[in-house]
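# this is the structure alone, sequence omitted:
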């Protein structure tokens, strides 16, 4: 497949669209909550395409609320209703029905940073926590969002951790999350009969991008002192995933290929007829659908480019390669 590795029309268009929508939502939600007695206890997070600066008119908005008061969430029911009205007024597509995101997704911050890997660490908790780090941004409460992210990163990276090592706790949870969503995909499509085609393509591109953009943060934190690890980690997580890859790999041959293949993915999904065709694809007949076949082929190029990028950026002696296997 021939691709122009220098033109990223759909990536740039989506970034501009995302920025405009986020500004509108932030302004209206801020106005809405300005008189609320609980406004200093509420932080609204968005992840997904809006967290990655990849949103289009076809995108839904994954969001949840961190409410840090020792009071039942019912006390902010009016605020939640108002927030939901703002979002549905500007976002046409309804948030998914899993309960992980949307107006019913309200958590305490302690729930996000405690029990990591424990019996109470549900798939919902894992998903919110990792997406908050890897691709999250704020809709309300910018300063609290930044403080929560710092606290969460400090939970993963301890002051007494050896400076020469990568943050293995963080890396292992990123790996666990990626493997969980891959397994969850099989469950949802096989057991719950969720649509297969579009989910599969997103797993091949955007979900893989999230994972990759996280493991390179862990790789970058090798040979740094504790405070340096925290500050650099926060700076990297502040960047959108594609921006992170582009910045760290500015001189790598694999970077233009990553951007070109991802541009191709976004260009196809920007076409409503393509999304509709993919939504109708079932696993047993996937190779009979030309749209799926083309994107599947491009996804192999995308994966190869990511692998090449990792080898180009970090020589064979770098521990990231060993850590991803063992």
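Okay, I see it. Just so you know, these numbers come straight off a predicted model, no measurement behind them. Numbers count the residues shown, from 1 in each chain.
# use CA for all of it now, contacts and neighbours both
OK.
# give me the element residue 139 is part of.
Assigned by DSSP states H and E, residue 139 falls within strand 137-140.
# included below, for side-by-side comparison, is a second structure:
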């Protein structure tokens, strides 16, 4: 049991759609990607109908599909998540899933080995920080928190999320936070989000060093846009309880619905906010602080990014672009300008739109 509350609730209203109404405009490529993502999730569910999942296993999708940004060129990052004892049948299930996905023409994950197999909740929960927390383990853990969706076995995903947040919130609390009556941002969790963002940036350069002319431009674009976006989601996720206590996901419930400890309330609210796609998370915060100009620039730039990924010839051009030819390449130059606009607009949201948000971002995101 995840907790005393029911998690299988109807999908909440889309903060992105509300933001479009608020701004009075739409973003065609984002809209198309969201429709495409929901279609693919339906197809994926049908593809897995013939598979047998145990009570302790779930099929979890990551990446653009979980962010509702799937395009025709997107690959499918997935894992068979085990939250319980391991057995050889889980490996056999993962092989059967691979065959089903291949037959249905889903693009397989990249060659890194991060996705496309079995993963255990034990490492995700117990190996946070320290020598045992490898890049692969940290990536699986943070992506589970920032961009994941259960196609099968959501009770498994929710159970692991609950235990992860318990580790971050209850066992990572400060002396001050343990006695506070109000909710305090989870510094342990926020530090891990910051570490993950910096690791993604360093890994980008590492891959460029090892293979300087292989997909570096595509990785560069993803780092400027989608990777940065999920980091901002994580940052906003952690700051939200202080930024908008009146709009906190559980604040409208009667007091007796809460567990007594503040960290339990924090944990429950975080678990609900995790379900928002990254774009919706940014839209929600921008509307809370009335940052319409910043949000418009964010969505315009991101729409341009997705339009490049959705176009087969443009995506292929980025995959094959040599580093020494990038400065003269019009597509890369345009995308780099859009990336700067996107980054500047995110900075405007965090540091120039609202004094309270700025103070929180400084306190928890910088130091």
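Now that the structure is in, tell me what you want to look at. Since the model is a prediction, treat every value here as computed from it, not as a measurement.
# superposed, how do the two chains score by TM?
Once superposed, the chains reach a TM-score of 0.91 (TM-score structural alignment, normalised by the length of the first structure), with 316 aligned residues with a CA RMSD of 2.0 Å.
# sorry, back to before: in the second structure, what residues pair with the strand holding residue 139 of the first structure?
The aligned range for strand 137-140 of the first structure in the second structure is 149-152, by TM-score structural alignment.
# counterpart of residue 30 of the second structure in the first structure?
In the first structure, residue 30 of the second structure lines up with residue 11, judged by TM-score structural alignment.
# three-state assignment of that match?
Per DSSP: H, G, I helix; E, B strand; the rest coil, the secondary structure class of residue 11 of the first structure is helix.
# okay, now the residue nearest to it when sequence neighbours are not counted: neighbour count?
Leaving aside its chain neighbours, residue 11 of the first structure sits nearest to residue 263 (5.9 Å; criterion: CA to CA, 6 or more residues apart in numbering). Other residues within reach of residue 263 of the first structure, judged by other CA atoms under 10 Å, total 21.
# check which helix or strand covers residue 263 of the first structure.
Per DSSP H and E: helix 254-269 holds residue 263 of the first structure.
# contacts for that helix?
Contact with helix 254-269 of the first structure is made by 3-11, 205, 242, 245-246, 249, 274-275, 295, 298-299, 301-302, 305-306, 308-309, 312, as judged by CA atoms under 8 Å, 6 or more residues apart in numbering.
# stretch 20-27 of the second structure too?
292, 296, 299-300, 303.
# pull up the distance across that stretch, start to finish.
Using CA to CA, to the nearest Å, the end-to-end distance of stretch 20-27 of the second structure comes out at 8 Å.
# got the buried residues for that stretch?
Buried residues in stretch 20-27 of the second structure, defined by neighbour count with 16 or more other CA atoms under 10 Å: 20, 26.
# residue contacts, the match of residue 30 of the second structure?
54, 263, 266.
# ok, so of those residues, who is nearest residue 158 of the first structure?
Minimum separation from residue 158 of the first structure among the contacts of residue 11 of the first structure (CA to CA) is found for residue 54, which lies at 32.9 Å.
# map that closest one across to the second structure for me.
For residue 54 of the first structure, the residue aligned by TM-score structural alignment is residue 69.
# contact partners for residue 90 of the second structure?
For residue 90 of the second structure, the contacting residues are 57, 80, 118, by CA under 8 Å, 6+ apart.
# give me the aligned partner of it over in the first structure.
Residue 90 of the second structure maps onto residue 76 in the first structure, by TM-score structural alignment.
# how far away is its match from residue 218 of the first structure?
For residue 76 of the first structure relative to residue 218 of the first structure (CA to CA), the value is 37 Å.
# now which residue in the second structure aligns to residue 214 of the first structure?
By TM-score structural alignment, residue 214 of the first structure lines up with residue 234.
# surely its match and residue 191 touch.
No. Using CA atoms under 8 Å as the test, residue 234 of the second structure is too far from residue 191 to be in contact (10.0 Å).
# who's more crowded, these two?
residue 234 (26 against 18).
# quick check: closest non-adjacent residue to residue 154 of the second structure.
residue 58 (6.6 Å).
# ok, the residue opposite residue 126 of the first structure in the second structure once aligned - contacts?
The alignment partner of residue 126 of the first structure in the second structure, by TM-score structural alignment, is residue 138. Residues in contact with residue 138 of the second structure (CA under 8 Å, 6+ apart) are 124, 128, 196.
# where along the stretch 101-250 of the first structure do the strands fall?
Under the criterion DSSP state E, counting those that start in this stretch, strands of the stretch 101-250 of the first structure are mapped to 106-107, 137-140.
# nearest to residue 290 of the first structure, out of these?
Between residue 290 of the first structure and the strands of the stretch 101-250 of the first structure, the shortest gap by CA to CA is with strand 137-140, which sits at 35.4 Å.
# so which elements touch that closest one?
Helices and strands touching strand 137-140 of the first structure, by 3 or more CA pairs under 8 Å, 6 or more residues apart in numbering; DSSP states H and E, are helix 9-33, strand 42-47.
# most packed of those?
strand 42-47 (a mean of 23; mean count of other CA atoms under 10 Å).
# who touches the following helix or strand past that strand?
On the C-terminal side of strand 42-47 of the first structure, the nearest following helix or strand under DSSP H and E is helix 48-51. Residues outside helix 48-51 of the first structure that contact it (CA under 8 Å, 6+ apart) are 18, 22, 55, 59-62, 131, 135-137, 240.
# what does residue 337 of the second structure correspond to in the first structure?
In the first structure, residue 337 of the second structure lands on residue 297 (TM-score structural alignment).
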